[in-house]
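1. Predicted coordinates and the sequence they were generated for:
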Amino acid sequence: MTFPDYTRTELFIGGEWRSPQSTDTYPVFEAATGKPIGTAPMGSGDDVDSAVRSARLAFDSGPWPSMAATDRAKVLRRFASELDTRGDHTADLISRENGTPSSISRISNVAVPISILNRYADLIETGYLEEVRPSGRGATIVRKTPVGVVAAIVPWNFPHLIAMAKIAPALAAGCTVVVKPSPETALDAYVLAEAAEAAGIPPGVLNVVPADRTVSAALVAHPGVDKVSFTGSTEAGRRIGEVCGRLIRRVTLELGGKSASIVLEDADLDHFAANLPANSFINNGQACILHSRILAPRSRYAEVVDAVAESARSLVVGDPLDPAVTCGPMVTSSHRDRVLKHIGAARDSGARMVTGGRRPPAHPDGWFVEPTVFADVDNSGPLAQEEVFGPVVAVIPYVSEDQAVEFANDSEYGLAGSVWTADEQRGIDLSRKIRTGTFGVNYYQMDLGSPFGGFGSSGIGREFGPEGLAAFVEYQSVYVSAGQLPTQPVA
């Protein structure tokens, strides 16, 4: 199959394609082959300043924030339509950049972003942004006003899904946005810019500037930014949180996870195993929601280990563009080496490696790691406590339900998790004891209509649902006499 050269030379700032004010570029490689796909320009501090100034001008003087919500909704729907027309290209490009199997990429990086845009268009058309409440001397108009200029910093694992979790609610609220994509997946960010331009989003409302960590830090601290929305590592999130705290700047941090699946004694193991690829190996293990700890009862421990190992062995490793492949490569060679280092450390710690643990001999090119399962893992050890971000699962024994809950909560993270039981009410009751932002009973699937985010070191704030839009607004209460009320809230 022949692909085009995806080399880019410009940045999308102020509704225009501009030459960067730096000569720095980033080579993007195909994760499955290690061969170059193209290059992307890396924005400089001056480019970030230009983008923020454009967004600031569009917010302070442009039509977008003052536009009727119903009109903004129409633009969001056009944006969704433009992304849809580019869907096949987008899915394949992202699969080549980061190794996501194409079947997953078509859902997560095409269908889901489109759905997010349409959902927020629906929400703001309902009058959600303004309501009237009775008060002691008349009434109060409660307005949700846009927070301002948003810095949206996006990682490489689900680039369009995560970007749209920030862009869509920000635009729906009336904000303007500077998107900083990860260099590893900088090429697909141009699809967002092209679709926004084609949809007629006003100049400066959406800007796209790939950049390295140093320039990203300048974006976070830029005086023209009102809100930072970041998805990435907990370490980076702490640094961003420190800056935003000092500046009293609004911030949403969606960070790491080390989630646990609790298998109870009465669980249907066939059903549990059928869900493992989506829960514990999704996107080649490159997902913050990964259920990478399996907590199994001593009475059924061997059965659970066998089920997890068999699920890992059943995954088809290979070219992510092949529809039959269910586990692609790591995003970069350095990330592959990091995952292999975790595997080596777990082996040295005395954990029992049941399957996997190496680069697959059938795929000497590219950045592959075999789906790997360890048994007899200590819940306090590094493999159970540190986020690997690869296809590596630890099976941990427990002796009672109370101990399973204790183990599940014994983590600095609290993003996801699940319980597997024949008694659904028992699972619901157990969920109340788990300190995590999302939790599944006999299945786990993110719900775009409900808040997503974590406890503890998994972050601050929520995305998706009305709560995701609330993260991009300030509340204004206007006290009026009943005789001065509008006949209906302004949409």
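-> Arrived safely. Numbers count the residues shown, from 1 in each chain.
2. use CA for all of it now, contacts and neighbours both
-> Fine.
3. Could you tell me how many residues sit around Val28?
-> Using other C-alpha atoms under 10 Å, the number of residues around Val28 comes to 24.
4. Need the three-state assignment for it.
-> strand (DSSP: H, G, I helix; E, B strand; the rest coil).
5. could you measure it against Ile162, distance?
-> Per C-alpha to C-alpha, to the nearest Å, Val28 is found 20 Å from Ile162.
6. same thing with Val395?
-> From Val395 to Ile162 the distance is 29 Å (C-alpha to C-alpha).
7. As a check, name the ranges of all strands in the stretch 301-450 of the chain.
-> Secondary structure of the stretch 301-450 of the chain (DSSP state E, counting those that start in this stretch): strands at 352-355, 372-375, 392-398, 413-414, 417-420, 440-441.
8. out of these, nearest to Arg213?
-> Smallest distance to Arg213 across the strands of the stretch 301-450 of the chain (C-alpha to C-alpha): 23.7 Å, for strand 413-414.
9. Which elements pack onto that closest one?
-> Secondary-structure packing of strand 413-414 (3 or more C-alpha pairs under 8 Å, 6 or more residues apart in numbering; DSSP states H and E): strand 455-456.
10. Arg246: what secondary structure?
-> helix.
11. what about it, neighbour count?
-> Look at Arg246: counted by other C-alpha under 10 Å, it has 9 neighbours.
12. Okay, one more to line up with it:
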Amino acid sequence: MESLPFESIYVGGQWIQPDTRKTIAVENPATEEVVANVPACGRDDVRRAVESARVAFPEWSATDAATRAETLTSLRDALVKNQEELSELITREMGSPIAFSRRVQVGLPVKALEGYAEALAAATAEERIGHSLVVREAAGVVAAVTPWNYPLHQAVAKIGAALAAGCTMVLKPSELAPLSACFLATLIDGLGLPAGTFNLVQGEGRAAGQALVTDEGADVISFTGSVRVGREVGAAAGQAVKRACLELGGKSATLVLDGADLAAAVRDGVRGALLNAGQTCSARTRLLVPRSRLEDAVDVARSVVAQYVPGDPTDPDCALGPLISAAQADNVRERLYRAADRGARRVAGPDPGEVPTVGHYVAPSVWTDLAPSAPLAREEIFGPVLVVLPFEDEDEAVSIANGTPYGLAATVWAGDTEHAAAVARRLRAGQVDLNAAKFNPAAPFGGYGLSGVGRELGRHGIQEFQEVKSLQFPA
């Protein structure tokens, strides 16, 4: 790790010193130790990066689909080759358990790149409509701003789609977990792309991030993060009449219908809520069960939560790491205590404050005896928290599931898949798993409502970065 150029930025195909001399300390949330410093870039550094991407655009956008697919495959191979070092780096910068870092934090980007490579031909295919030929072209320079919770995956999701579409880009990762993006840039540097095709600047959202999304040289904005900042990014894009793809928050639900395997469904629901210590936009933080089975569901949830003991994320057996920061941990605990004061009942897990003395940990917990409209049941918490909500019938279950301003993901458990699919069609969510279905990194990912605008991954993700042109031939 010491050899990585953390205090440099990657612009024009080379590592250079930024104009700024200010730096940002990156903390290991499990040990509270500073592990590196990165530049606190401002508008001048961002401007250089965007201009570099504009200069590179004509050459990269003129490449054919086969060349782009080969590039994505080469990047995929580089991730596989460096999987262990990347996993350890992500665990150090944001605290996810090492087994999870290997399997998901690095494993998922590998699959995403495979999905992009396979979908590229279909995403760029031409279409005949009467006497018109409809062609897809690269939209231009992409301004990509990524979050800290899945630092490599979210970067790859944007980079892979942009490169596949023929776009050049500038990436600004979260200042809380920017180290894996630096490592990723070194791998991209080895691909032999035209100088300026990919650029990396570090910095805070209010400085580098804002400068990037408002730069007149950026044609498309791709942002993943909070609803609050997403609104600001969307407003800036609207003011400049630019396309914006926004992947924001969620309050996803697991629906366990009559006839479903209750034990299997609840086990899946708890794991879906505690994934990455609950720091997942699509975390299924609401478990909806028949009222007659509420206590049975709670018993199963209690046994699963007992397996999630906060611990050292470098331990291969660790299932629950820290939250990203002291502020985030304090915020989650405060919201839980407030819910308890209002009558919510903690039915699984210790007191949220019973955690190691070092590190930003919150103990996992399951809560019930609260209304679907209660803040804990309706707002995104971003911590290891699950709410169990009973329902009387299927219509009420659907109403509760749809009763938040979000619509990112859901899971429906039923006695048969066809029944689950019928209920899934009634949900206002961008992606719904049926029974034990697994995440598909080649399918479109995104949501309704406050969960955002646009889609990532696969063919649909590539097309977010394309313009459509009609060539009218003589009839």
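-> It's in. Given the structure is predicted, the values throughout are model-derived calculations rather than measurements.
13. TM-score of the superposed pair?
-> For this chain pair, the superposition-based TM-score is 0.96 by TM-score structural alignment, normalised by the length of structure 2; 473 aligned residues with a C-alpha RMSD of 1.7 Å.
14. can you list the strands of the stretch 301-450 of structure 1 in CSV and add mean neighbour count and distance to Arg53 of structure 1?
-> CSV is the format used below for these (neighbours: other C-alpha atoms under 10 Å; distance: least, C-alpha to C-alpha, whole Å):
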stretch, mean neighbour count, distance to Arg53 of structure 1
strand 352-355, 18, 53
strand 372-375, 25, 48
strand 392-398, 26, 44
strand 413-414, 28, 36
strand 417-420, 26, 41
strand 440-441, 18, 43
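15. Which one of these lies nearest to Val308 of structure 1?
-> It's strand 372-375; of the strands of the stretch 301-450 of structure 1, that one is closest to Val308 of structure 1 (C-alpha to C-alpha) at 7.3 Å.
16. Gly209 of structure 2 and Val229 of structure 2, how far apart?
-> 10 Å.
17. Now which residue in structure 1 aligns to Asn82 of structure 2?
-> Mapped onto structure 1 by TM-score structural alignment, Asn82 of structure 2 lines up with Arg86.
18. Now do the contacts for that match.
-> Val191 (C-alpha atoms under 8 Å, 6 or more residues apart in numbering).
19. wait, doesn't Leu75 of structure 2 sit right on Ile188?
-> Yes. Counting by C-alpha atoms under 8 Å, Leu75 of structure 2 does reach Ile188; the two are 6.8 Å apart.
20. Show me what Ala394 of structure 1 aligns to in structure 2.
-> By TM-score structural alignment, Ala394 of structure 1 lines up with Val387.
21. ditto for Phe158 of structure 1
-> Residue correspondence, TM-score structural alignment: Phe158 of structure 1 in this structure matches Tyr150 in structure 2.
22. quick one: the nearest residue to that match once chain neighbours are set aside from Gly192 of structure 2, how far?
-> Spatial nearest neighbour of Tyr150 of structure 2, chain neighbours left out: Gln105 (6.2 Å); criterion: C-alpha to C-alpha, 6 or more residues apart in numbering. Per C-alpha to C-alpha, Gln105 of structure 2 is found 25 Å from Gly192 of structure 2.
23. now for Leu287 of structure 2: what does it line up with in structure 1?
-> Per TM-score structural alignment, Leu287 of structure 2 is aligned with Ile294.
24. which residues does its match contact?
-> Ala260, Ser261, Ile262, Val263, Val393, Ala394, Val395, Ile396.
25. biggest separation within these, which pair?
-> Counting by C-alpha to C-alpha, the most remote pair of the contacts of Ile294 of structure 1 is Val263 and Val393, 14.3 Å apart.
26. Check the secondary structure at the counterpart of Gly196 of structure 2 in structure 1 for me.
-> Following TM-score structural alignment, the counterpart assigned to Gly196 of structure 2 within structure 1 is Gly204. Taking three-state DSSP as the rule, one finds Gly204 of structure 1 in the coil state.
27. you'd agree Gly204 of structure 1 is up against Trp17?
-> No. Gly204 of structure 1 is beyond contact range of Trp17, at 11.5 Å (criterion: C-alpha under 8 Å).
28. Test my guess that the match of Ala394 of structure 1 contacts Asp369.
-> No. Applying C-alpha under 8 Å as the test, Val387 of structure 2 and Asp369 come out as separate, 9.0 Å apart.
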